[in-house]
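[1] here is a sequence with its predicted model. Questions after.
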Amino acid sequence: MTLIRTIWFYLLLIPATVIFCLIAIIGGGVFKSRAVCKWVERNWSAFSLWVAGVRVDADLSALPEKAPVVFIANHQSDFDTFLLFAVLSRFPLIFVAKKSLFRIPLLGPAMLAAGHVPINRENSREAMKAMNVAAERTTEGFCPVVFPEGTRQRDLTRLGEFKTGGAILAIKTGSPIAPLVMYGPGLALPAGRFMLGKSRRVTVRALPPIEPGAYTLKQRDQLSNDLHDMMSAVYNDLASKHTGDA
């Protein structure tokens, strides 16, 4: 059954991705329409989760009502972006994503057209420039999404080590930090694998926002560590309550 679902998933996802990317490139890149990009993000993510058979249980009651907000989320799977576009559809999101994604034909130009920010984490100077771009977008009302682990985690027993880029971004902008913890996407589509997993139930929980004004740039490591500690506690709780197959 999993094999059939996987074949079905890719047979529909690939042509749909081509269509959605072309719409984003034309709408966002040519006509500079954020509304078109927002439509693409919302519908592409909803379609992708539906085709994969992913069930989402999201508790977002702790989120603030207004943007801008800096979202800090753990990273398990290629599904993470779809999940966040779906559950955070009322926010104007921009992802700070690894530079290699922007080299993918159609997908890369579509991401640039939608205003997402490439980051080269191997070069600290370039990484800081990317964070400055994201900070500028925040002043325009956008909500950056940062995966502080930097890459998808294969070990689902714990959160990976957090890099400080998200903490620096939040401190620079002065925007509230909204930590988001996800459990399940790494089981639905494990990192480094093409085959869907048997478990496709995903849980997303928003933690109470943190005001970064309590931290200075010199305390970015402390902020990053505090985020890791509070998100780890929630992650472990979600893992213990995971119900398995959707």
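    In hand now; what should we look at? Residues are numbered from 1 along each chain as shown.
[2] hey, let's count contacts and neighbours off CA atoms from now on
    Fine.
[3] max-length helix in the chain?
    When the chain is parsed with DSSP state H, its longest helix is helix 2-24.
[4] so which elements touch it?
    helix 34-52, helix 107-113 (3 or more C-alpha pairs under 8 Å, 6 or more residues apart in numbering; DSSP states H and E).
[5] second structure for comparison follows:
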Amino acid sequence: MSRTSQRSVFRLLAAVVIPVYRSLAVPRWSGQENFPAEGGFVVVSNHVTEIDPITVAYSVYKAGIMPRFLAKESLFRVPVVGTVLKRTGQVPVYRGSTRAKDSLVAARAELDSGGAIIVYPEGTITRDPHMWPMRGRTGAARLALETGVPVVPMAHWGDQEILYRDPQGHRTFSAWPPKRVTGTIGAPLHPEDLVPGGLARPGHPSPEELAHATEVLMAAVTRLTGELRGETPPSEPFDPRRDAAQGPGATTADAASAEAADTADDGASPAEARRASDAAPGSAPVADPGAPLGNAGGSVAP
């Protein structure tokens, strides 16, 4: 598939979705010129509400590029939703299974054809109490560094005024009046920007290189979010895994085990995951994640 393939399907879908979206939101985007004119690329964005995949897809579609997400495989089995995802070329993520490599193959094919893959590096809607981007997972960085394509950071703000979910999971919806939604697209980050000096083994990023690259791209997303909000971001990103491990009664082993599980979730090799697990005193072995891509985030639902 190319970045313009299945345009007719998207046009049909957009004819239904965009008028509804525009009845709820007044989107204003800047920086569309930062989308590469040719060649594949990865898009990374903050994730604040269930409807912001439409906000993000809207900006990509308006630039003439068919938006494609890495989406949870379970969504492809939902009636109607699954059909739409398949017909529009979305990429299923088979988390923690022997088919996880299929996600990487499909994503690479899209990038090789000059298309764009949209990934939410946080993996889910932010749990930061103030809705700042959380610590990112390494899937987006892995995809970019293994394929050599640039990463385009973007941020949006305002659609949480339409649909908001508080930290306790309670949702509020406001359909009227339409809410102002602002978004900005940053300059592309090339592999040498993510890992200064380049990878020690081209095409094979190490866990340390993936961690550094993820910090760089999340810092870019957070900076753009701060510009939209007119506020200074926190000095350290919220980390739900760390905070959960350090809750009442938690131990150092709990924290290390959580980090080991995170390593597996982010697509580390089985050996890397086992090494991280072994470093946790008294921790149980981490299950084989089954693929290089693993949990790359990017689901179209939390």
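    Received it, and whenever you're ready, just let me know what you need. None of the values given here were measured: they were computed from a predicted structure.
[6] tm score of chain vs chain?
    Aligned and superposed, the two chains score 0.75 in TM-score terms (TM-score structural alignment, normalised by the length of the first structure); 207 aligned residues with a C-alpha RMSD of 2.4 Å.
[7] deepest-packed of the helices and strands packed on helix 2-24 of the first structure, please.
    A comparison of these by mean neighbour count, using mean count of other C-alpha atoms under 10 Å, puts helix 107-113 on top with a mean of 21.
[8] quick one on the thing from earlier: redo the helices and strands packed on helix 2-24 of the first structure as TSV? Include distance to Glu140 of the first structure.
    Output for these, formatted as TSV (distance: least, C-alpha to C-alpha, whole Å):
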stretch	distance to Glu140 of the first structure
helix 34-52	12
helix 107-113	16
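[9] of all the ones you listed, which lies closest to Pro64 of the first structure?
    Smallest distance to Pro64 of the first structure across those (C-alpha to C-alpha): 20.0 Å, for helix 34-52.
[10] relative to the second structure, which residues correspond to the helix or strand just after that closest one?
    As assigned by DSSP states H and E, the chain's next helix or strand after helix 34-52 of the first structure is strand 55-59. Aligning strand 55-59 of the first structure against the second structure (TM-score structural alignment) gives residues 26-30.
[11] go ahead and measure how far that stretch is from the middle of the chain.
    20 Å (C-alpha atoms, centre = their mean, to the nearest Å).
[12] show me where the first structure has its strands.
    Secondary structure of the first structure (DSSP state E): strands at 55-59, 70-73, 93-98, 117-119, 143-146, 177-183, 201-206.
[13] quickly note the distance from Met173 of the second structure to Val81 of the second structure.
    If you look again at residue 173 of the second structure, you'll see it is Phe, not Met. 21 Å (C-alpha to C-alpha, to the nearest Å).
[14] do Val26 of the second structure as well
    25 Å.
[15] likewise for Phe35 of the second structure?
    Phe35 of the second structure is 28 Å from Val81 of the second structure, by C-alpha to C-alpha.
[16] likewise Thr252 of the second structure?
    With distances taken as C-alpha to C-alpha, Thr252 of the second structure is found 42 Å from Val81 of the second structure.
[17] chain neighbours aside, what residue packs nearest to Lys211 of the second structure?
    In this structure residue 211 of the second structure is Ala, not Lys. Thr138 (6.5 Å; C-alpha to C-alpha, 6 or more residues apart in numbering).
[18] ok, Lys163 of the first structure touching Gln222?
    No - the pair Lys163 of the first structure and Gln222 fails to qualify as a contact (C-alpha atoms under 8 Å) at a distance of 11.3 Å.
[19] neighbour count winner among these two?
    Lys163 (18 against 15; other C-alpha atoms under 10 Å).
[20] can you find the partner of that one in the second structure?
    When the second structure is aligned by TM-score structural alignment, the residue opposite Lys163 of the first structure is Arg137.
[21] now swap in Phe71 of the first structure and tell me
    If you follow Phe71 of the first structure across to the second structure using TM-score structural alignment, you land on Val43.
[22] hang on, isn't that match packed against Val149?
    No - applying C-alpha under 8 Å, one finds Val43 of the second structure not in contact with Val149, separated by 10.5 Å.
[23] when these two are compared, which one has more neighbours?
    Each of Val43 of the second structure and Val149 has its neighbours counted (other C-alpha under 10 Å); Val43 has more, 26 against 22.
[24] contact partners for the more buried one?
    Contacts for Val43 of the second structure (C-alpha atoms under 8 Å, 6 or more residues apart in numbering) come out as Ala116, Ile117, Ile118, Val119, Val151, Val152, Pro153, Met154.
[25] between those, which is closest to Gln160 of the second structure?
    Met154 (16.3 Å).
[26] that closest one: neighbour count?
    Neighbour number of Met154 of the second structure under other C-alpha under 10 Å is 28.
[27] that one maps to what in the first structure?
    By TM-score structural alignment, Met154 of the second structure lines up with Leu180.
[28] surely its match meets Ala73?
    Yes - here Leu180 of the first structure lies in contact with Ala73, judged by C-alpha under 8 Å, at a distance of 4.7 Å.
[29] now the counterpart of Pro92 of the second structure in the first structure. Nearest residue, chain neighbours left out?
    Alignment note (TM-score structural alignment): Pro92 of the second structure maps to Pro118 of the first structure. Closest residue to Pro118 of the first structure apart from its sequence neighbours, by C-alpha to C-alpha, 6+ apart: Lys99 at 4.6 Å.
[30] show me what counts as buried in stretch 152-171 of the first structure.
    152-154, 156, 159-160, 162-171 (16 or more other C-alpha atoms under 10 Å).
[31] the residue nearest to Ala211 of the second structure contacts His212, doesn't it?
    No - when contacts are counted by C-alpha under 8 Å, Thr138 of the second structure is not listed as touching His212 (9.2 Å).
[32] tell me which residue lies nearest the centroid of the first structure.
    When C-alpha atoms, centre = their mean is applied to the first structure, the residue found nearest the centroid is Thr81 (4.3 Å).
[33] what lines up with it in the second structure?
    With TM-score structural alignment as the criterion, Thr81 of the first structure pairs with Pro53.
[34] same question, Asp226 of the first structure
    Using TM-score structural alignment, Asp226 of the first structure pairs with Val216 in the second structure.
[35] distance of the closest residue to Val54 of the first structure other than its chain neighbours from Ala46 of the first structure?
    In space, and not counting its chain neighbours, Val54 of the first structure is closest to Arg200: 4.8 Å by C-alpha to C-alpha, 6+ apart. Counting by C-alpha to C-alpha, the separation of Arg200 of the first structure from Ala46 of the first structure is 14 Å.
[36] could you work out the end-to-end span of stretch 88-105 of the first structure for me?
    Its first and final residues considered, stretch 88-105 of the first structure spans 26 Å by C-alpha to C-alpha.
[37] thought Leu194 of the second structure was touching Glu208?
    No - taking contacts as C-alpha under 8 Å, Leu194 of the second structure lies outside contact range of Glu208: 11.7 Å.
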